[in-house]
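Enquirer: Need coordinates for the below:
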Amino acid sequence: MKLSPLLLALVLTAPLALLARADGDGLPTGPSADQATTSKLVYGLLSDSRYAYRPRPLDDAMSQDVFKRYLESIDPGKMFLTAPDVARFASQKDKLDDAIKSGQLEPAYAIFTLYKQRVQERVDFARGLLKQDIFDFSGNERWEYDREDVPWAADSAALDAVWKKSVRNDWLRLKLAGKKPDEIRKTLDKRYANLGKTYADFNSDDAFQTFLNAYTSSIDPHTNYFDPRGAERFNQSMSLSLEGIGAVLQKQDDVVVIREIVPGGPADLSDKLKPGDRIVGVGQGTNGLIEDVVGWRIDDVVEKIKGPKGTQVRLDLVPPEAGLDSKPNRIVLTRDKVRLAEEAAKAETLTIPAHGDAPAKRIGVIKLKGFYQDFEGRRKNNGDYASATRDVAKLLKQFRADKVDGVVLDLRGNGGGSLTEAIELTGLFIDQGPVVQVRESGGRVSVENDRAPGVAWDGPLAVLVNRGSASASEIFAGAIQDYGRGLVIGETTFGKGTVQNLVDLDRWPANEKARYGQVKLTIAQFFRVAGGSTQNKGVVPDIAFPVTVDASDYGESTYDNALPWTRIAAVPHTQYGNFAPLLPKLESLHAARIATDKEFQWQAEDVARFKAERDKKYLSLNEAERRAEKEKLDAIRKDRQEERKRLNIALDPLLVDSGDDGLQANERDIAKEAAREKAAEDRPDPLLRESAAILADAIRLLNGDRALASQVLPVAKTAGHWAE
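Expert: Now for the predicted structure:
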């Protein structure tokens, strides 16, 4: 991508002497020199039709939209700012366009400063309530927690009433969990104090990134700005690798704590750290100054701990069983490249019992959380670079060796990733051909093809999706469906039919060190080979499961500025099969099976109960009513475990002592909470098992009915493997 004259001018005319002045809170009243330059660079990029798929003029109308989105970003629940606060800055709402263009962002910083002040006032108010006698729960009050669409509170007194109910709800949750008043008061006081500290740590970078993303999201929902740290984290998530010690960290109170140890990393191999250890000091090399990091922001601590492969870092650790003032243990670790194996593709095999005269079927399952790729490693031709396609290919090779009968690719919750990976992954299942059409901003349509001859798996295939399956997941699922290569099972997908590219803002000034960050910019829209878009509508499954999340709550259709659905001409492609004649039989078998499947029924009950609670949008503050609700849920959990024992099916590890303890995640024992998350991987998964059963049904039907097989797979190159 070449530097446009406009962007070049912005770089050369940046006000290098601009130094922001801090207010009494420590938050600058205006941008730094780099932030001012970044604002101009982002404006130049998003307003240029050569880069942006749908450029929008940054005028007064968009300025008002940016103002609205900025307020929604910092106070989405309208819990801190009041109507007079918003009115105070209303005169700026049609001037933010000029602020972004010029890099003079003082209005945005002024709003953020007031926001921080209001947060502290609310924290002080909440802590003050704990000393009052307001915790009688015999009345009929409600805590109406869904405040997204309510108007801004008329004044501070109106917000007082809202916060009083919120605090009373927090107290009631802990009381129902069996906590005593003194313990409740102590827990909540610490909670609110920590909330205040968290917001007090917000700085100029937070204000700048939040405001600039209010601008980028006004263009479209998937255009985002990343500051240098955010860009680094994004790239790490895509490459599934980082250079550091290999530990997952979490902030608890004033200290950063080890949450998990990454297998195979320096921390794991040293055997010197464990979950729950608290990091109180960090030093560089073998003799660098040990810095006391108690009270630091977690991202600042992370910055000190990570570093280039081969360098050393020293950590002062206090074990979880010792007091924070205890003498720390000092360890030395040599940093290394760490592969985030937990996020990579994983495989398992499910055995579906025999049905009538048909023998049991073994179905291989591949769970893929994202379409990851180490872009830098691939560019350097590093043979060991992370790639979703390469990892899945290895798992398919093992499945072939194990002679499984079919494969389910589980893309639930897979939000996408690399477009290249989506194309190449599709190529593991089709033998060359178009995978996706891409329309650029000027209207030119190109076709992205799988050019690799042969396939990695030519047998029976199903793709499991849900509302969280987006972007690259939809490209893959849509191509498999259009080719008739496999069954798509689950829920209608997210509906994100646009393509983004990362633009490094430091590439133009040729900075040696990252200063300006990156923009994830929408550059194109993709279309299925059959011509339709997934935009807004998503991929509709062949066999539908109960909807867990409504389209009105989550998905592309919930964005007010999402691109509309449209279609273009189809492109010629192989039709491996047509599953339409098979679907009624599969639906019938599916319905009969889930009618007696307790786990599947319980899943549907839980979804229905969740939706009913969500639609209610409030919690009763009547103790008797809440206690009855809690006892009902506890009874359901207990009954289900007893039923599992009776039916000799696996117990759900998360239903043991799983009632609401009233605590937030960062208030629980970190090591136990991490172990609990690991246990979640062993939970019964009725949707996955039913997907495997549906695929097994399809194999049996096609094997047992040659006439049906000839209808479903008339010319399929893989027909012999679907129906032998």
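
Enquirer: hey, let's count contacts and neighbours off CA atoms from now on
Expert: Will do.

Enquirer: quick one: contacts for the residue nearest to Val465 when sequence neighbours are not counted?
Expert: Using C-alpha to C-alpha, 6 or more residues apart in numbering and skipping the chain neighbours, the partner closest in space to Val465 is Arg412 (4.7 Å). Arg412 sits next to Lys369, Leu464, Val465, Asn466, Arg467, Gly468, Ser469 when contact means C-alpha atoms under 8 Å, 6 or more residues apart in numbering.

Enquirer: so which of those residues comes closest to Ser710?
Expert: Ser710 lies nearest to Leu464 out of those, by C-alpha to C-alpha, at 25.1 Å.

Enquirer: ok, then the element right after the host helix or strand of the closest one?
Expert: Assigned by DSSP states H and E, Leu464 belongs to strand 461-465. Per DSSP H and E, the first helix or strand lying C-terminal to strand 461-465 is helix 472-482.

Enquirer: so how far is the strand holding Leu464 from its chain's centroid?
Expert: 21 Å (C-alpha atoms, centre = their mean, to the nearest Å).

Enquirer: before we move on, what about stretch 123-137?
Expert: Centroid separation between stretch 123-137 and its chain, computed with C-alpha atoms, centre = their mean, is 35 Å.

Enquirer: Another sequence for comparison is provided below:
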Amino acid sequence: MLRNLILGLSLISIVACAAKPRVDLEQEGLQLKPTTQHGVIVKEVANLLENFSYKRVSMNDSISNIIFNNIVEGLDQGRNYLLQSDIDDFQQFKNNFGQDFKQGDLSSAFYMFNKYSDRYLQCLNYALEQVDAHHDFSKDETYNSFREKLPWFKSDAELKDQWRKRVKYDLLNLKLTAGDSVKLDLAKNKETLRNRYKNLISQASKANANDAFQIIMTAFTAAVDPHTNYYNPSFAQAFNESMSNTLEGIGAQLQMENEMVTIKMIIAGGPAFKDKTLQINDRIVAVAQGDGEFEDIIGWRLDAAVAKIKGKKGTVVRLKVLPAGAELSTAPKIVRLTREKIVLEEESAKREIKTIKGEDGKNYRVGIINLPKFYIDFDAVRRGDQNYKSTTRDVRLLLDSLKQDGVDAVLMDLRHNGGGSLQEAIELTGLFIDKGPVVQVRDTRNRVQVDSDQESGVSWDGPFGVIINRFSASASEIFAGAIQDYGRGIILGSTSYGKGTVQNAVDMSRFISATNKLLIKASGEKDADTPNGAPEFGQINITMGKFYRVTGSSTQHKGVEPDVTFPTQYSAEKFGESSEPSALPWDQIKPSTFSKISDLTSINAQLNQIHTKRMQKSPAYTFLLEDIAEFNKVDAMPSVSLNESKLKAERETNRLKNRDRINKQLAFLGLPLWKEGQPQPKFDYDFVLEESANVLIDYIRLNKK
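Expert: A predicted model of the protein is given here:
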């Protein structure tokens, strides 16, 4: 699965930390210190990463510098708390993290965490003071909370001025948006904001050594590769539960970015998936239970915010959401969802049939198979259940039913499919090819194993296409890559994620010696909060191998490039494996022996020409480009006006612009227009899916010629 989508920590901003020549935390008078257990674990993890992982990274100056950058970015991604003098102070640790961790020394890491925590509390306490200060909302000045590319504050005065503006913006924002439609008075808004800051102070004050340690280890493992993770006992249990077949909530994986809870993945089959209102990178700024009052969650710890968003099956949660790419001046949209129990059945492969009129005037039937993940019921397999559930079994049945319904082509939709069972990816490929190698795996000793489909025959030999996007990863890339390499079908969409590595989950207790276990016990510092059944010393998910296509090309970093491309808002610079500084590089090995089914090079060129001409004439294509442009505005987030009349006018302009755009889409689909005073209508039109089906029809026509 994709990195950091299931778990993240905190308000203390998915932080990270490291080490220097030993710091005396007692002398510094700072509040949090590492335990003996923490020191033992970081030492063993360093040994594992240096000697047994696929990458085998030396704990030298180079890795130390990467850890340093992870720490600084993680602690203060928006550059709203630390001063340049703090960054200068931290420079003394820059080259020492690797060696410190090998020695079990976390003192400098905790020093950095504590320094940030102190600054954080200072800023919030100053913000509390500013709530009751006089603010002139007729004055022309601006506020920018996204300061990643701006210099660090040079002085305490600069920092305080930023926080004065933040409080002013928060008050102005409450005035313009509080109560959805009713403007509350200034006293009420001040009370709301005061409670927000008090709550943030309370949460930050409860941070403990285990929180700091998890953050440190996240920075450490991220410096090695994006899919190697250490989880402390509590996090390990939460991670393993999240990988099970059931969970209750809205069906979205969340991460903290710039103090806002940000949607990073929408789980197939869940309420968010079915509702289709929430999108990747939307930011949740407030939560309400049922029809109750909204509770502001900006800046909360992620676990605390998730606790508000999750809930029992059948209960309602309302979310105030700032859309991905929307400016801070945009009024949040309200999303109402009924929580559900999300089970494997709802993530199973599903089918539908679309009737498409080709350019020759004939009607064609295209079977669509939506596959959210590669799944298999391992428990049923272990029990010897002959009717165990799996991706390949389900898809085989769907293909049989589509053949009975007389479809002309089949389209497999793997968008947002983050992977799953490797064996299922291999066996699913076998439904479309007649025996042969599917994927190669190289291990830490450079041994290469070729995994093949061993079953004769195919379930579908007609026209076939596969849709992928930037969030199609791992097993999805193995399947799509094999279909492409064999020339078995057309790959459509946008370049996939690029995750070509294999991870093993290992209980850290296997590496803690009896002597160290006694040392931890004797220290009296053993974590008393370890949940029942959780790994006592946590768990490491460590990269132990790498995938390669039958051609010898790795799926790592580059992903699978489609034959017929669609524009996407998810750029390689910001999304996917290639956006990760520590990602393993692309490389290649010897190709395996396989026989191509056909060479589609010439026909793909023709398909692209027809596809491009059709898109240029399509209003839906124009809407797609507009969506991409709006989404990418976040890359150049402008400052927000703190002048009330200007901000109000800007929001009204954005509101009318949004309504006009939606009405253009409704008119295109022949649906009633959105009138003033009505709730925003929902409509389900998937341009990429529709056009992909058109491309398959083009493929059929060209083949006949």
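
Enquirer: And the furthest pair within the contacts of Arg412 of the first structure?
Expert: So, the contacts of Arg412 of the first structure by C-alpha to C-alpha: farthest apart are Lys369 and Arg467, at 13.7 Å.

Enquirer: Common neighbours of the two, please.
Expert: Contacts common to Lys369 of the first structure and Arg467, judged by C-alpha under 8 Å, 6+ apart, are Arg412, Gly413.

Enquirer: So those two - more neighbours on which side?
Expert: Ranked by neighbour count (other C-alpha atoms under 10 Å), Lys369 of the first structure and Arg467 place Arg467 first, with 25 against 22.

Enquirer: Tell me the counterpart of that one in the second structure.
Expert: Mapped onto the second structure by TM-score structural alignment, Arg467 of the first structure lines up with Arg470.

Enquirer: circling back: quick one: map the residue nearest to Val465 of the first structure onto the second structure.
Expert: By TM-score structural alignment, Arg412 of the first structure lines up with Arg415 in the second structure.

Enquirer: Please, where are all the helices along the stretch 301-450 of the second structure?
Expert: With DSSP state H, counting those that start in this stretch as the criterion, the stretch 301-450 of the second structure has helices at 302-309, 378-382, 391-404, 422-429.

Enquirer: Out of the ones you listed, which is closest to Gly538 of the second structure?
Expert: Nearest of the helices of the stretch 301-450 of the second structure (C-alpha to C-alpha): helix 302-309, 18.2 Å.

Enquirer: for that closest one, packing partners?
Expert: Helix 302-309 of the second structure sits against strand 252-257, with contacts defined as 3 or more C-alpha pairs under 8 Å, 6 or more residues apart in numbering; DSSP states H and E.

Enquirer: could you check the angle helix 302-309 makes with the strand it packs on?
Expert: 140 degrees (axes from the mean of the first three to the mean of the last three C-alpha atoms, to 10 degrees).

Enquirer: helices and strands around strand 252-257 of the second structure, which ones?
Expert: By 3+ C-alpha pairs under 8 Å, 6+ apart, strand 252-257 of the second structure packs against strand 260-266, helix 302-309.

Enquirer: so what secondary structure elements neighbour the shortest one?
Expert: Put plainly, it is strand 260-266 of the second structure. Judged by 3+ C-alpha pairs under 8 Å, 6+ apart, strand 260-266 of the second structure is in contact with strand 252-257, strand 283-289.

Enquirer: Of those strands, give the one that comes closest to Lys521 of the second structure.
Expert: strand 252-257 (34.4 Å).

Enquirer: measure Thr568 of the second structure to Ile266 of the second structure for me?
Expert: 17 Å (C-alpha to C-alpha, to the nearest Å).

Enquirer: likewise Asp563 of the second structure?
Expert: For Asp563 of the second structure, the distance to Ile266 of the second structure equals 26 Å [C-alpha to C-alpha].

Enquirer: Likewise for Ala349 of the second structure?
Expert: Shown here: Ala349 of the second structure relative to Ile266 of the second structure, a distance of 16 Å by C-alpha to C-alpha.

Enquirer: about what we covered before: more neighbours: Thr568 and Ile266 of the second structure, which one.
Expert: Taking other C-alpha under 10 Å, Thr568 of the second structure and Ile266 do not tie; Ile266 has more neighbours (22 against 18).

Enquirer: Neighbours of the closest residue to that one other than its chain neighbours, how many?
Expert: Using C-alpha to C-alpha, 6+ apart and skipping residues adjacent in sequence, the residue nearest Ile266 of the second structure is Ala252, 4.4 Å away. Residues lying near Ala252 of the second structure (other C-alpha under 10 Å) number 24.
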